[in-house]
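J.: Fold the following, please.
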Amino acid sequence: MRWKKTLQIVDVHCEGEVGKVITVGVVGIPGSTMLEKMNYINEVDDSLRRLVILEPRGCLQMSVNLLLPPTRPEAHASFIVLQADKAHPMSGSNAICVVTALLELGMVEMQEPETTVVLDTPAGLVTARAACSDGRCTRVSLDMVPAFVEQLDFIFDTSKFGKIRADIAFGGVYYALVDVEQVGLRIAPENARRTRRTRRRTEGRHQQQDQDSASAFP
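T.: Down below sits the predicted model:
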């Protein structure tokens, strides 16, 4: 039997949100910066993302973080968030998963009671401060890249709901913040499936209208 690809993937979660980490088996993603590497995955070759995220190995609700050597000297490591739709530049919960894996696997030396880990991401440098005890990472706080509001009260058309108003903001990735009352919903457990389906419909329409203003809906 001839092996074509070997990956080492560590199971990690952040308060139940799955953020697996690829620690071994990926080399040579083209690009001199993490943004260029992420764009390569999204625009040229996303076979790795599909391999680890799509069924039977993955599912819609999980993320897999691609761990790579940093492109900036001040960083300990770099990562790209792989999700069901594409590769993303940053995620708070996934950064926590990456830091936990780096420290508990000994890839970055753990210092008790606190270890500082600098991450190189497509969105910029992120500094993590991890509380550590008895070889475990017990808590992580993040100093993120600067957040800002891109546009308030941005209006876009949808085929099902008509005009919808959203606030566009950046916090590592772009988000469109929408009051769900505009689409006849309220935030409640019984509306989880309807909310997810509604988000998909509005997301696709909005991205066609304004690719530069927002790239994702939370």
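
J.: CA only for contacts and neighbour counts going forward, please
T.: Noted.

J.: how about the strands of the protein, start to end?
T.: Secondary structure of the chain by DSSP state E: the strands cover 8-10, 13-14, 17-24, 63-68, 77-82, 87-88, 114-121, 124-133, 136-143, 148-158, 162-170, 174-178.

J.: Let's see this one next, to set against the first:
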Amino acid sequence: MVSINDLELKADRLSVIDMHTAGEPVRIYDATLLGLPGETILEKRRAMGERFDHLRRAMMLEPRGHADMYGAILVPPSDPAYDAAVLFTHVSGYSTMCGHATVALGRLLYDQARLQGRSQTRFTLECPCGPVAIEVTPDADPAAAPSVRFESVESFALSLDDSLELEGFGHVQFDVGYGGAFYAILPSSRLGLDFHQTPLEQLVDAAGKLVAELRATRSFRHPQEPDLSFLYGAILTDGDHVTPGQLTHNLCWFGEAQIDRSPTGSGVSARLAVAHARGQIAPGDSIAFAGASGQAFDGAVARPTERGVIAAVSGRAYYMARSELILETQDPFAQGFMLPARFGDFLSA
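T.: Modelled structure (predicted):
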């Protein structure tokens, strides 16, 4: 068989590492040598979208990615005190915080340090929402993935017991929490849906309708940074209370109808902030959160803040592949594509 390396292809090549955390994928691309302009991480985020978005599209969209793909693009930190800096990506753009990707990057940074002969277990990751502290704890079994714990940026409840009229569902009450991104949070029962028995497709559809209505009718303002002032998604839960020591489930709808297989680290942080605001949990209380894959993250309030809490989230990430994506210059899908809503969309393209 001919090796693809023997072929003289006119193509760009992107070396990537594929990992997953609780079943949610993260494709990691090192863009530190890309020459991305910007002094701050948010300036780099804007520059990535304006000048190099074709790389995101190639990595996230079909045929190299898929509708629920997720990615992490490493860029130079804006401060030498940070160990690494990252832009979080998905099929429809860029997010401001991602817990499952942070867990994966924590393991990657830890393993890179080991390969360099260093025993570093604490890292600071610069994210678009701010710096995030990571601590890696090796497992007693050397063959097992280490546990990665991160303390996120300040999480808080933006509003409690908000409500709106949602077509097909009537009067719906919800909370809005911030955990590096804003989420509408509510038990699925408030939409008339049994969390454990309703077909997943119906839960997804209901969450999407709620997000669409909120994005069209409400504003979500971050107290410091306009670039963080948008509703990222919705989290449907299996109940309106969390109880320390007991497992709780949630379904996270984010971006443009992506469903997180993991419990969603930023979503767990937002849920912890809301639960703390309601007096349901205290600092140090531990709660297990499971997402669509059934694999759980451990979440806790590390400490309260003036506006909310610093949430701590723990999980484990696993390697899946190391590969080189090839973008041939004549490939019509070198920058990826998305399935159309209808075949007629091809006629107007």
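
J.: After superposition, what's the TM-score here?
T.: Remark: TM-score between the superposed chains equals 0.85 [TM-score structural alignment, normalised by the length of structure 1]; 217 aligned residues with a Cα RMSD of 2.7 Å.

J.: circling back: among the strands of structure 1, single out whichever gets nearest to residue 37 of structure 1.
T.: strand 77-82 (8.5 Å; Cα to Cα).

J.: contact partners of that closest one?
T.: When contacts are defined by Cα atoms under 8 Å, 6 or more residues apart in numbering, strand 77-82 of structure 1 is touched by residues 34, 38, 49, 53, 63-71, 87-91, 94, 98, 118-122.

J.: and the strands of structure 1 as a markdown table, adding mean neighbour count?
T.: A markdown table is the format used below for the strands of structure 1 (neighbours: other Cα atoms under 10 Å):
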| stretch | mean neighbour count |
| --- | --- |
| strand 8-10 | 15 |
| strand 13-14 | 18 |
| strand 17-24 | 20 |
| strand 63-68 | 25 |
| strand 77-82 | 26 |
| strand 87-88 | 24 |
| strand 114-121 | 22 |
| strand 124-133 | 19 |
| strand 136-143 | 16 |
| strand 148-158 | 14 |
| strand 162-170 | 17 |
| strand 174-178 | 20 |
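
J.: what would the ones you listed look like in CSV with distance to residue 206 of structure 1?
T.: Formatted as CSV, these follow (distance: least, Cα to Cα, whole Å):
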stretch, distance to residue 206 of structure 1
strand 8-10, 34
strand 13-14, 30
strand 17-24, 27
strand 63-68, 23
strand 77-82, 22
strand 87-88, 18
strand 114-121, 26
strand 124-133, 26
strand 136-143, 30
strand 148-158, 6
strand 162-170, 10
strand 174-178, 10
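
J.: wait, which of these is closest to residue 30 of structure 1?
T.: strand 63-68 (11.6 Å).

J.: mean per-residue distance, that closest one to structure 2?
T.: Aligned to structure 2 and superposed, strand 63-68 of structure 1 gives a mean residue distance of 1.0 Å (mean Cα distance after the TM-score superposition for structure 1).

J.: against structure 2, where does that strand fall?
T.: Using TM-score structural alignment, the residues of structure 2 aligned to strand 63-68 of structure 1 are 70-75.

J.: pretty sure residue 315 of structure 2 is touching residue 290, no?
T.: No. The criterion here is Cα atoms under 8 Å, and residue 315 of structure 2 misses it with residue 290 at 10.9 Å.

J.: Show me the common contact partners of those two, please.
T.: 296, 297.

J.: Who has more neighbours out of the two?
T.: residue 315 (26 against 22; other Cα atoms under 10 Å).

J.: OK, contacts around that one?
T.: 21, 22, 100, 103, 147, 148, 149, 296, 297, 298.

J.: same thing with residue 143 of structure 1?
T.: 126, 127, 128.

J.: Now check structure 2 for the residue matching it.
T.: Using TM-score structural alignment, residue 143 of structure 1 pairs with residue 151 in structure 2.

J.: could you check the distance from its match over to residue 346 of structure 2?
T.: According to Cα to Cα, to the nearest Å, residue 151 of structure 2 stands 45 Å off from residue 346 of structure 2.

J.: Kindly report the same for residue 16 of structure 2.
T.: For residue 16 of structure 2, the distance to residue 346 of structure 2 - Cα to Cα - is 31 Å.
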